[in-house]
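K.L.:
have a look; sequence and predicted model below, questions after that.
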Amino acid sequence: MEQNTWEYANQDCLNRGATLVIINNQEEQKFLITLNINTWIGLSDIETEGTWRWVDGTPLTTAYWGPPQPDNGGGTHGEEDSAEIVNWYNDPVQKWNDVSCTTKLNWICETVSE
């Protein structure tokens, strides 16, 4: 599987007529966890620190952050403005982590069916 930065992944999805995956409910979150890969999701606070938005511009309302995320690197890792799903949290649902957008990860694109 190809790995690249959040911006690259976001643009790749757009080029395919899709978006980086937007998680709308717990069922979708649980499905993505079953893939058992660390992957970018379409969530960032690039525009305004601490204001997490999906790539379609909608604000984050339901979150699945692993504790104690998002921590913006805890002051030791530089800015962490993009979100990933990780598999190191024991909680079966809370699996998000904020990480530097220049990290290279897998990604998942999705299209919305009308």
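P.N.:
Perfect, thanks for sending it.

K.L.:
CA only for contacts and neighbour counts going forward, please
P.N.:
OK.

K.L.:
correct me if wrong: residue 72 contacts residue 97.
P.N.:
No - taking contacts as C-alpha atoms under 8 Å, residue 72 lies outside contact range of residue 97: 9.3 Å.

K.L.:
looking at these two now, which is surrounded by more residues?
P.N.:
Ranked by neighbour count (other C-alpha atoms under 10 Å), residue 72 and residue 97 place residue 97 first, with 25 against 20.

K.L.:
that's a strand at the more buried one, yeah?
P.N.:
Yes - counting by DSSP: H, G, I helix; E, B strand; the rest coil, residue 97 is part of a strand.

K.L.:
how close does it sit to residue 84?
P.N.:
5 Å (C-alpha to C-alpha, to the nearest Å).

K.L.:
against that first model, consider the following:
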Amino acid sequence: MDSYLVVITSAQEDKFIREHLLRKATSDQYWIGANDVLAEGHFRWMSKTPPEDVTYINWYSGEPNNDGGKGNCVVLGTVQGFFWNDIVCTIDAGFICEQN
């Protein structure tokens, strides 16, 4: 479908996505395109080619915490009010995509 996991680059874009999810969420967590798989603590937008550094962030309090050494991927989660959380990359979650 020529789309990829969303890349959030500003507070305005992040707020728009969170407000939409608060009204229409059907999942507890949603994947976005950031992870630190290549270098711990260095989050990149892997859905971009080439990958780009994450420059805007909106972590939940205490995040990123590496989720016991396994939290390399980023979700927006309902428990956190759709703020960012790093978790294990293999969990079952919804996803937010965008197109060029």
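P.N.:
That came through, no problem. Only a predicted model underlies this, so the values are computations on that prediction, with no experimental measurement involved.

K.L.:
quick one: TM-score?
P.N.:
Once superposed, the chains reach a TM-score of 0.82 (TM-score structural alignment, normalised by the length of the second structure), with 91 aligned residues with a C-alpha RMSD of 1.5 Å.

K.L.:
tell me the buried residues in stretch 39-46 of the second structure?
P.N.:
43, 44, 45, 46 (16 or more other C-alpha atoms under 10 Å).

K.L.:
typo on my end, stretch 61-71 of the first structure
P.N.:
Neighbour count says stretch 61-71 of the first structure has 63, 64, 65, 66, 69, 70 buried, by 16+ other C-alpha under 10 Å.

K.L.:
against the second structure, where does that stretch fall?
P.N.:
The aligned range for stretch 61-71 of the first structure in the second structure is 55-65, by TM-score structural alignment.

K.L.:
quick check: the spatially most central residue of the first structure vs residue 57 of the first structure, distance?
P.N.:
The residue lying closest to the centre of the first structure (C-alpha atoms, centre = their mean) is residue 41, at 2.7 Å. Per C-alpha to C-alpha, residue 41 of the first structure is found 14 Å from residue 57 of the first structure.

K.L.:
same question for residue 67 of the first structure.
P.N.:
Relative to residue 57 of the first structure, and taking C-alpha to C-alpha, residue 67 of the first structure is found at 25 Å.

K.L.:
with residue 109 of the first structure instead?
P.N.:
Taking C-alpha to C-alpha, one finds residue 109 of the first structure at 16 Å from residue 57 of the first structure.

K.L.:
same question, residue 102 of the first structure
P.N.:
As judged by C-alpha to C-alpha, residue 102 of the first structure and residue 57 of the first structure stand 21 Å apart.

K.L.:
same check on residue 33 of the first structure?
P.N.:
From residue 33 of the first structure to residue 57 of the first structure the distance is 24 Å (C-alpha to C-alpha).

K.L.:
higher neighbour count, those two?
P.N.:
Between residue 33 of the first structure and residue 57, counted using other C-alpha under 10 Å, residue 33 has the larger neighbour count: 19 against 9.

K.L.:
helices of the second structure, residue ranges please.
P.N.:
Under the criterion DSSP state H, the second structure contains helices at 11-24.
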